Every structure is written in structure tokens, then in C-alpha cells.
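Visitor: I'll drop the sequence and a predicted model, then ask my questions.
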Amino acid sequence: VPHDDYVQHLLNDLDNDVAYAQGREVQTIFIGGGTPSLLSGPAMQTLLDGVRARLPLAADAEITMEANPGTVEADRFVDYQRAGVNRISIGVQSFSEEKLKRLGRIHGPQEAKRAAKLASGLGLRSFNLDLMHGLPDQSLEEALGDLRQAIELNPPHLSWYQLTIEPNTLFGSRPPVLPDDDALWDIFEQGHQLLTAAGYQQYETSAYAKPGYQCQHNLNYWRFGDYIGIGCGAHGKVTFPDGRILRTTKTRHPRGFMQGRYLESQRDVEAADKPFEFFMNRFRLLEAAPRVEFIQYTGLSEEVIRSQLDEAIAQGYLTECADYWQITEHGKLFLNSLLELFLAE
């Protein structure tokens, strides 16, 4: 896909959605999906200049770019930084050669370390390492070894995900042997202790950060904020003054997208689905959820979920005070059971 053409299509796509901002200032930009680090420096400059020309961008906006360790080049990173990128997220996944091969990754452990060192040398606002655990045949020691190597690189932010098998992927058609629930729990518990001891605070199910380095883009997402999704396969969520919530999905395939067919589908979130969608996001965060935000973000009164809340409190998943709800340790453990209470009939 020619870079300059694609960037032009991205900006055309944004032109169609610009009204969704409703004059609000853009606080964060996240350039992800695939390997945006293949984009040339000038193409990135054109893209971000184009965004600034179309939307009010906050002076201190967080601008993150995802990078595949195999495509990290020093001079190109400097160009990205000049264009405005101030945070980089590196998809390390593992430091084990064998595990990376099984995940179908093109990079090796050395490239991952090189990319992290490069990012830390740029003087960016922050950088993140993405790491997976619960990999095929992964032992507790291997999982903790990965984590120790990541901590050694001293990223301000660490995303530590459990591998999930998606249908329609290589693993989905031939499922590998994954660690069982007890093993996964040991990995999580001991890994969590390692991270905490190293000065990281967990703020979301899979996200850890040094104080002051939480990812603002993710926080907005989990707090049920709005975002505009531009480009192949991008998702957006927009709330209108009348309380209507619109979800948009952009065309997945580059060919259709490059022919100017940007929008694949859009749908209004039904009132009955709003509580589940709100809590599905909100309860991934460990911070307390202000009760007023439920009304603010869904346009619904608390009365519609009163019986579900009472049930969640009775089950020990939640505590409630005058101003907020707090998910308990028990609730975190049984997050799916908690969320099921809010599913529409």
C-alpha cells in the first residue's frame, strides 16, 4: 500500500467524521493496528499535520504509536518524534526465541531489547512494552523470566496480557496446549508481585505503570469516553448531546478502503445494552467508578440497574458508597460473573 495515498485516504476518512468531535479538544491519538512503524517519516508528518488542521488538538496531547520490534529504525523514530509522536508502544510479546516463533512473530529477543533501548534513549514522554503470558507450554519460570527482562529495560508502562485464542487464527484452527487455570493464576500472582516490587502500579486488568505514566488513551477508553476511529478496521464511539451513542466500524480490507469505501457499518447502542457496555469497560479499571458517571455517560438513571447493583453487592463483587462503586478483589476474580448481571434480558 503506497504510504502517501493511504495517508490521504486516512485524512479523507477523518473529514467525514470530523463533526463527531463536536468542537471538543482531542486529548490523545493512538496510531496502532498492524505495523504503523512501516510508515515513512514524511507520511507521519503529513498525517499528524492533517489531524491538527482538522481538529483542535490539546497542546499536551498524548500521541502514541505502536511499533513492531522488527521494524524499529533509529532515524525513522526521530522523524516520528519530530512529527509529534511522544509515546511508543513496542509489541515485544516474549523474550523467548521459541515462543516468538510459535506466535508467528518476525522479530527475535535481541531486536525487542534494541527497540526498547532506542525508545528510552529518545527522551519521549513515555514508552510501553507489550508482553504476553500464558503462552503455549510456558512454565511459571519462563513467564517470570520474560517479565524480569521487561522490567530490566525500565519502561514507564507495561502491558501484561494473557494470551487468548481467537477463532480464525493459526492457533484457533490447531489449538496449542496452554497452561491450566492454576498455572495461570500462579503466573499472575507472582508476576504481579514482581511488578509491584519494581514500582509499577496496576491500574487496569492488563496494564501497569509507574506513577504518573498511565496511558491516557486507554483510560479514556475504559472510562467509556468517546473516540473517533480512522483507517482500516478502526472502531469509533461517539456520544451525542441527546444521549445517543453511535459505534462505527471502518472497512477492514485496504483495497476497499483505498477505493474510498471507508465506513463498513455503524449502529446505535440500544438503551438496554448501555449498562453492560459501560461496566464492561469501567470495571476493567481498578479505580473507583463515580456513580454520577453512569448517568453522564449512558444518559440512564441508576434506577434501571438498581436490582443488578444490589445483587452485585450481595455477591461481594462490589462495594457502594454515596459517591462511587468500587470493584472488590472477589469482583476482579469473577469479572465475567459480575458483568453478566448487567447483560440485557
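Guide: That came through, no problem. Please read these numbers as outputs of a predicted model, since none were measured by experiment. Numbering: from 1, shown residues only.
Visitor: going forward, measure contacts between C-alpha atoms and count neighbours the same way
Guide: OK.
Visitor: test my guess that residue 326 contacts residue 318.
Guide: Yes. Taking Cα atoms under 8 Å as the definition, residue 326 is a contact partner of residue 318 at 5.6 Å.
Visitor: the closest residue to residue 301 other than its chain neighbours - how many residues pack around it?
Guide: Counting by Cα to Cα, 6 or more residues apart in numbering, residue 301 lies nearest to residue 295, which is 5.7 Å off, once chain neighbours are set aside. Neighbour count of residue 295, defined by other Cα atoms under 10 Å: 14.
Visitor: repeat that for residue 169.
Guide: For residue 169, using other Cα under 10 Å, the count is 10.
Visitor: related to what we said a few turns ago, for the residue nearest to residue 301, give its distance to residue 324.
Guide: Distance of residue 295 to residue 324, computed by Cα to Cα, to the nearest Å: 12 Å.
Visitor: sorry, back to before: for the residue nearest to residue 301, which three-state class applies?
Guide: The three-state label given to residue 295 by DSSP: H, G, I helix; E, B strand; the rest coil is helix.
Visitor: so how far is residue 307 from it?
Guide: 16 Å.
Visitor: and what of residue 78?
Guide: Distance from residue 78 to residue 307, by Cα to Cα: 54 Å.
Visitor: which of the helices or strands spans residue 7?
Guide: Secondary structure assigned from DSSP states H and E places residue 7 in helix 3-17.
Visitor: repeat that for residue 155.
Guide: According to DSSP H and E, residue 155 maps onto no helix or strand at all.
Visitor: wait, it touches residue 128, no?
Guide: Yes. At 5.9 Å, residue 155 counts as touching residue 128 under the criterion of Cα under 8 Å.
Visitor: between the two, tell me which one has more neighbours.
Guide: Comparing residue 155 with residue 128 by neighbour count (other Cα under 10 Å), the higher total belongs to residue 128, at 29 against 21.
Visitor: got another, please set it beside the one above:
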Amino acid sequence: MSLLLPPLSLYIHLPWCVKKCPYCDFNSHQADRFEHQGKLPEEAYLAQLLADLEADLPYVAGRPIQTAFIGGGTPSLMSEDFYYRLMDALREKLAWVDNAEITMEANPGTFEQNKFAHFRQAGINRLSIGIQSFQPNLLKTLGRIHNREEAIHAVDKSRLAGFDNINLDLMHGLPEQSLEMALEDLSLAIELNPEHLSWYQLTIEPNTEFFRRPPSLPEDNTLWGIQDAGQNLLAKHGYTQYEVSANSKANRRAAHNLNYWRFGDYLGIGAGAHGKITLKDGQIFRTRKTRHPNHYLNNLPEALIIKEAIEQEDLPLEFMMNRLRLFETFDLQDYEAYTHQKLPTHLIKACENGLQQGLLDPHEWQHKRVKTTKKGKLFLNDLLELFLP
């Protein structure tokens, strides 16, 4: 009897940006250092993406793609022709469910806006626009190259291009940001009426300019106030928080992200892309691809892949780290369905400790379901620590 395998998604990484932002720890590289005669190596990168995909296809053996996400970097830097050819090739090489959600990250700059209609025509049906802030001083501090007017116009242009599923990325807890400033940003984003809002707090990550030269961030009391008032404002306008930093209108949750957090599978292609795959024998492993664009472009597909099995003793933490980011009730039997392992006593005991600390809902537990309480959402790291091996 064959195992029931998790849903399968696809992640595609484009590693180039116009400029590296001082807070960014993603695998992104300044485009002008890789351009030849003013152009990125689109032809070579497309060929390597497809070779990368071919090397991964044996792991998934015809399983249909439920969702795709094109991230970066700044994917919208690539030309219209690049995406027409990429999407045609993906449709040829992969099985897809009907109406699969296909998201692209885009900058709101005027240059990218002029390509939105082509992205939609190529088959991309969801746009995630990286605004971060509408305030000139904060945009400058964050190293963003767009302005307030371009951000607003980008949403209008995406609607004209035919996008009816739009996410806006917005940050809070920014250097010298007050509660009033944060709510002003959030209010303007809400006025633009996106289907989805990713609203997340700035964190200082290693290997970033902000880590080397830390800016002055708001005090903890201000951060708590921003978070509380912001979530109330979002709820008032019909945006439900369903994940730590994700808020959506009814029936507009990001299907791609839901598959991540529910411990689904995903292929990852492109420089620095990560994947998670479940094989028919129940083995679960992760893949990661070489990070630097030049290294990625100049290696054979079989040399790109680093494959690491997820050990059985690590599965409870891996599973719960993902599932508990989602503020939805889930059945304990989901663990067995997604890991093909019996429910471990360690996981059950950790849940019982979470109940005692008020981090998990006792009513749901009576029905063998797990749900975080309001306290559990606020102290998510404390809850996750209970599941350490």
C-alpha cells in the first residue's frame, strides 16, 4: 500500500537586487556586479533553473504542483521574455492542479510596474509587493529605492494588469518609529485594499549591515503597543491574523505559505533555494542549492544539490515549529499523516506542558486537537522550546 504524500509546491529563487538592503539576510546580490553589457545572465540562469528542476523531478514522480512562489532577491528585475519562457517550460515539465496559486515578489519601482501586465499574461496570478514603509525617512533608512507615490501607484498598476490577488509586505518596529508612525503606514496599506497583508517586525539578523551597525530601534513597550494596536486595526478592517506575520481577508490566505507551515513538500530551484521532499518509502529529506549565482551558473545540476535526511528524533520539533506558526486548530493525527511516524510520547508530553502553562487550548486538547491560546501566540518561542529533543 502506497503512502499518502503531502501536497507539493514549487519555490523558484532569483538572487539579484538593484541594491542590497541593510536589514536583508536573504540570498540576494547586487545586480550590477553580475551584468554583462547592462543585462543580467537571463539565458544562462533560465537554462540552469530548468536543469536544476530536471535533477529534482525523480523525487516527485509526476506529483502535481499545488502552488508556486517566485522569490528573491527581486524577481521582477527579470524581463518579460524570461517569464514567458520560464512559465511555458514549467507547464511542460510539471503537472499542475487547476487554478494553482503562482506568486511573484515584486518591487514597487516604476521600472518593474511596466512589466506587471506581462507577468500576469505569462501565468503568474498573485503579486507580493515589497513596500516595507510609506514614509520617506524610513524608506531611506531601510535602503529602499522606491518612494511613497511609487508604492501606491504599484498597487493601482497591478490591478490594471489583471491581478485580483495581491499581498503587501510591510514592516514595523523600524528605527526611531513611533506607534503613530507604524499605524499611519498600516492604515495606508489597508486603504489600498490588498487581499493579503504581511505585517512583520524588523529583526536584526547576522551578516547584515544593520547587524554590523545597529540602528536605534523602538523600546519593548512601544513594540508591544504597535503589535497590539496594529492587530486590532487589521481585525477591524476584515484582516484575520492566521500566522505570526500574515493577515488576510476571508478565503485569501496564502496557499503557498500554508503548505510550508502545514509541513507540506516543496521543490526548491535556483541559487540558494531550499526544498523538502517526502519519498514513497516515507523518508523525508531537505535539499539546498549552492548560494552564489556564479557558482550556481557554473556547476552541473548533480553538483548543485545538498541532500540531508530529517532524522526521526528531529521530526516532532520540525513539525511543530511549522504547525504552531499557524493560528489554526489541527488534529494530532496530522503528525502521523505528514511524517509517517507514530505520534511520539515526547510530543504529547510537550503539549501537556504547554497546556499547564496556558500556551495551548485545553478545550481543543480534549478532542485531540492542538490550538495556541492568545498567550501562546505572544510567547511562541517559549512554546516551541517545549518540543526540543
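Guide: Alright, I've got the coordinates. Everything numeric here is computed off the predicted structure, so don't read it as measured data.
Visitor: give me the TM-score for this pair.
Guide: Here the superposed chains carry a TM-score of 0.96, computed using TM-score structural alignment, normalised by the length of structure 1; 344 aligned residues with a Cα RMSD of 1.4 Å.
Visitor: about what we covered before: now do the shared contacts for residue 326 and residue 318 of structure 1.
Guide: Counting by Cα atoms under 8 Å, 6 or more residues apart in numbering, residue 326 of structure 1 and residue 318 have no contacts in common.
Visitor: all strands of structure 1, in order?
Guide: All strands of structure 1, identified by DSSP state E, fall at 26-31, 57-67, 87-93, 126-133, 157-162, 201-204, 207-209, 235-239, 245-250, 263-268, 289-290, 318-320, 324-327.
Visitor: just checking, what packs against the helix ranked longest in structure 1?
Guide: The single longest helix within structure 1, with elements called by DSSP state H, is helix 181-197. When contacts are defined as 3 or more Cα pairs under 8 Å, 6 or more residues apart in numbering; DSSP states H and E, helix 181-197 of structure 1 packs onto helix 140-152.
Visitor: ok, average deviation of the helix it packs on from structure 2?
Guide: Here helix 140-152 of structure 1, set against structure 2 after superposition, deviates by a mean of 0.5 Å using mean Cα distance after the TM-score superposition for structure 1.
Visitor: in structure 2, what range does that helix match?
Guide: Alignment of helix 140-152 of structure 1 against structure 2: residues 179-191, by TM-score structural alignment.
Visitor: what sits against residue 44 of structure 1?
Guide: 80, 83.
Visitor: what's the match for it in structure 2?
Guide: Counting by TM-score structural alignment, residue 44 of structure 1 corresponds to residue 83 in structure 2.
Visitor: ok, that match to residue 14 of structure 2 distance?
Guide: 12 Å.
Visitor: what's the answer for residue 239 of structure 2, then?
Guide: From residue 239 of structure 2 across to residue 14 of structure 2, the span is 30 Å (Cα to Cα).
Visitor: next one: residue 196 of structure 2
Guide: 23 Å.
Visitor: to which residue of structure 1 is residue 348 of structure 2 aligned?
Guide: Here residue 348 of structure 2 is matched to residue 306 in structure 1, going by TM-score structural alignment.
Visitor: swap that for residue 41 of structure 2, sorry
Guide: Taking TM-score structural alignment for the superposition, residue 41 of structure 2 sits opposite residue 2 in structure 1.
Visitor: same question, residue 68 of structure 2
Guide: Checking with TM-score structural alignment, residue 68 of structure 2 has residue 29 as its match.
Visitor: I'd guessed its match sits against residue 58; true?
Guide: No. Here residue 29 of structure 1 does not reach residue 58: they are 10.4 Å apart, not a contact under Cα under 8 Å.
Visitor: ok so, going back, what do we get in structure 2 for the residue nearest to residue 301 of structure 1?
Guide: Matched by TM-score structural alignment, residue 295 of structure 1 corresponds to residue 336 in structure 2.
Visitor: then residue 87 of structure 1?
Guide: For residue 87 of structure 1, the residue aligned by TM-score structural alignment is residue 126.
Visitor: any chance of JSON lines for the strands of structure 1, columns distance to residue 16 of structure 1?
Guide: Shown next, in JSON lines, are the strands of structure 1 (distance: least, Cα to Cα, whole Å):
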{"stretch": "strand 26-31", "distance to residue 16 of structure 1": "16"}
{"stretch": "strand 57-67", "distance to residue 16 of structure 1": "18"}
{"stretch": "strand 87-93", "distance to residue 16 of structure 1": "27"}
{"stretch": "strand 126-133", "distance to residue 16 of structure 1": "31"}
{"stretch": "strand 157-162", "distance to residue 16 of structure 1": "33"}
{"stretch": "strand 201-204", "distance to residue 16 of structure 1": "33"}
{"stretch": "strand 207-209", "distance to residue 16 of structure 1": "33"}
{"stretch": "strand 235-239", "distance to residue 16 of structure 1": "13"}
{"stretch": "strand 245-250", "distance to residue 16 of structure 1": "12"}
{"stretch": "strand 263-268", "distance to residue 16 of structure 1": "10"}
{"stretch": "strand 289-290", "distance to residue 16 of structure 1": "33"}
{"stretch": "strand 318-320", "distance to residue 16 of structure 1": "41"}
{"stretch": "strand 324-327", "distance to residue 16 of structure 1": "38"}
